[in-house]
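**Q** turn this into a model:
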Amino acid sequence: MRFTSCILLLQALLLANTAQAQSNNSTNNGTNALTQCQQSIVQQLTNIFENSVKYFPWDYCENIGDGRGYTCGIVGFTTGTHDALQVISAYAAQLNSSTPNPFGPYMSRLIQLNQSTIDGSTSGLDGFCNVWSTTARSDQLFRTVQVDMVNQLYYNPAMAYAARNGLQFELSKGQMYDAAIQHGTALSEADSLPSMIDRTTASFKSGPNSVPGGLSEVDWLTAFMNVRIETLQNPAYKPSQAGWSQSIYRVKSYQYALSQGSVHFNDSLTALDNDGNTVSIGCDLTLWNYVGPPLPIQTPKKGILIGVLIGVGVLVLLIVTFCIIKRRLVAEWVSELSYRSKRAISRMSR
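**A** You can find the predicted model right below:
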């Protein structure tokens, strides 16, 4: 048992080190990154998409039924796609030797779940969300690790892809980042950011550096967002389809900003929220340290609520109609039975 535990711990640490190496490679390849103000604006917009609030939901943890296990933390790390395990492994590696790892009981199961590309099972993770939420609200180190892993796994790679494709607009870089958060950056996955970039570039029959070569960045960004919508509506990984097809607002928000000519921004950006309403987002350098209230209970959107009410009304109407018809049929049957009984008695009395 001790030997097995050591092997599992080594695997977890290798995952964390791999993430660090990916981050270093992204940085060393040369990233035309956003300023901290611009990054805070882009991050707040992604936070709205993810959880309908601008601040980081450090303690969030829930199974949203997208085939990726538990979704948790500031950008929706998941237990079935490696990144939640990488966050936990990096956190465990920085704990003092005298401090127990609160996620210790889950490590072997998390590693098992992450042997394949995607595994949506939550079996063996009872109480995991409670541990995540408690640790996130009580331990600054765990919150810091979440930010570090976002940069390593998503922000730096997204900026590297933007630089590699010659993208100069802050809006383009923001779209690369939000796509990295939702779709991931795995080269082997058809729904990932690099795969969507490849499909976009192929649609113009040009090389990977097509933008500097003369192709309009507006045209390329427009095409990329169309490719992303197609991916959200019809992903290769089908368990994501139900949820992803309802999240096209993430792209429409950027399409709106593009239509307003907001390709460059420094201190603020006007985009669309999840309900299609305009929202103004300003620079907030306190974003990475602010611990907000727990997320509010999500209520159904107005359109969904109306649909549910209509559905219930139709069901009630059908039940009432059935009962009325049934009552009439029973009454007719009783009447007919009574008539036949009377005739039978009449004949017997003759």
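**Q** going forward, measure contacts and count neighbours with C-alpha atoms only.
**A** OK.
**Q** all strands for the chain, in order.
**A** Under the criterion DSSP state E, the chain contains strands at 61-62, 71-72, 77-78, 268-272, 278-282.
**Q** of the ones you listed, flag the one that's most buried.
**A** Comparing these by mean neighbour count (mean count of other CA atoms under 10 Å), strand 77-78 ranks first with a mean of 26.
**Q** other SSEs contacting that one?
**A** Strand 77-78 sits against strand 71-72, helix 83-94, with contacts defined as 3 or more CA pairs under 8 Å, 6 or more residues apart in numbering; DSSP states H and E.
**Q** pull out the buried residues from the last one.
**A** Spelled out, that is helix 83-94. Neighbour-count burial for helix 83-94 flags 83-92 (criterion: 16 or more other CA atoms under 10 Å).
**Q** what does stretch 231-245 give?
**A** 231-235, 240-241, 244-245.
**Q** please generate a structure for the following sequence too, so the two can be compared:
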Amino acid sequence: MNLTDKQKLICEQIINVFETGSTQGNYSAISIFHDGPNGIRQVTYGRSQTTEYGNLEELIEMYVGRNGIDSEQLQPYLPKIGVTQLVDDHEFQQLLKDAGKNDPVMRSVQDVFFDKRYFQPAMNWADDNGFTLALSALVIYDSFIHSGSILPFLRKRFAAVPPNKGGDEKTWISQYVDARHQWLATASNPELHPTVYRTQCFKDEIARNNWDLSKLPINANGIHVSGV
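**A** Predicted coordinates for the structure are as follows:
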């Protein structure tokens, strides 16, 4: 997907706001949600909140490989992440917070990690399905951050087909955002209900016809994003 540097930055800043409430991202942020396997509690961490039972092990492995300040203390946790529940291990969580707050190596590793693990796969999916617009990129990227992918069951809830199958890009994105908004608002997991601020932001930008993300600032859950 051929985004300009500013369009990519706007996408990243909006996701940072969604995840940690700051356009620059909070690299030390930790949250606990009941969204692990079978609904168990799990740690989510970092600028764009990777999960204990998702890709947190990969992030910490990258950090240890870069010999960050807290690498030695975090290394023994590598075999445990995603295997032994660490949601109540306060020492582990404090190490994560300290590394994210105080170590430039952790911040650098997170930037590389979130780009490789989420942004690039999202853009590859967008390319494969024929999407070209910056707002489409934002919607798709957010789905990869928040849900891991474009969830197949949501694609069955609306009629539009993607551009690579002859569909209209704006129609597909609009219908997908509506379907995702409805799902978040009514999901069986009540922790998803408040996250409709994500899809509401997209609905607002669709209504503003802001497909190239040039109409700034963008209101992301009450925080203005301008790509600066």
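**Q** before we move on, the earlier item: now the two most distant members of the buried residues of helix 83-94 of structure 1.
**A** Greatest spacing in the buried residues of helix 83-94 of structure 1, by CA to CA: D83 and A92 (14.1 Å).
**Q** re earlier: using a markdown table, lay out the helices and strands packed on strand 77-78 of structure 1 together with distance to E62 of structure 1.
**A** What follows is those, written out as a markdown table (distance: least, CA to CA, whole Å):
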| stretch | distance to E62 of structure 1 |
| --- | --- |
| strand 71-72 | 5 |
| helix 83-94 | 12 |
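**Q** wait, which of the ones you listed is closest to L8 of structure 1?
**A** helix 83-94 (10.7 Å).
**Q** quick one: the closest one to chain centroid distance?
**A** How far helix 83-94 of structure 1 lies from its chain's middle: 20 Å, per CA atoms, centre = their mean, to the nearest Å.
**Q** please name the nearest non-neighbouring residue to the residue positioned nearest the centre of structure 2.
**A** With distances taken as CA atoms, centre = their mean, I145 lies nearest the centre of structure 2, 2.4 Å away. Distances taken as CA to CA, 6 or more residues apart in numbering put Y118 closest to I145 of structure 2, at 6.2 Å, once the chain neighbours are dropped.
**Q** what does that neighbour align to in structure 1?
**A** Superposed on structure 1 with TM-score structural alignment, Y118 of structure 2 falls opposite Y154.
**Q** isn't that match up against A180?
**A** Yes. Counting by CA atoms under 8 Å, Y154 of structure 1 does reach A180; the two are 5.7 Å apart.
**Q** more neighbours: which of these two?
**A** Legend: neighbour count by other CA atoms under 10 Å for Y154 of structure 1 and A180, higher for Y154 (27 against 23).
**Q** give the contact list for that one.
**A** Residues counted as contacts of Y154 of structure 1 (CA atoms under 8 Å, 6 or more residues apart in numbering) are 177, 180-181, 184-185.
**Q** out of the residues you listed, which comes closest to N24 of structure 1?
**A** Of all the contacts of Y154 of structure 1, the one with the least separation from N24 of structure 1 (CA to CA) is T185, at 14.9 Å.
**Q** surely the closest one and P194 touch.
**A** Yes. Using CA under 8 Å, T185 of structure 1 makes contact with P194 at a distance of 6.2 Å.
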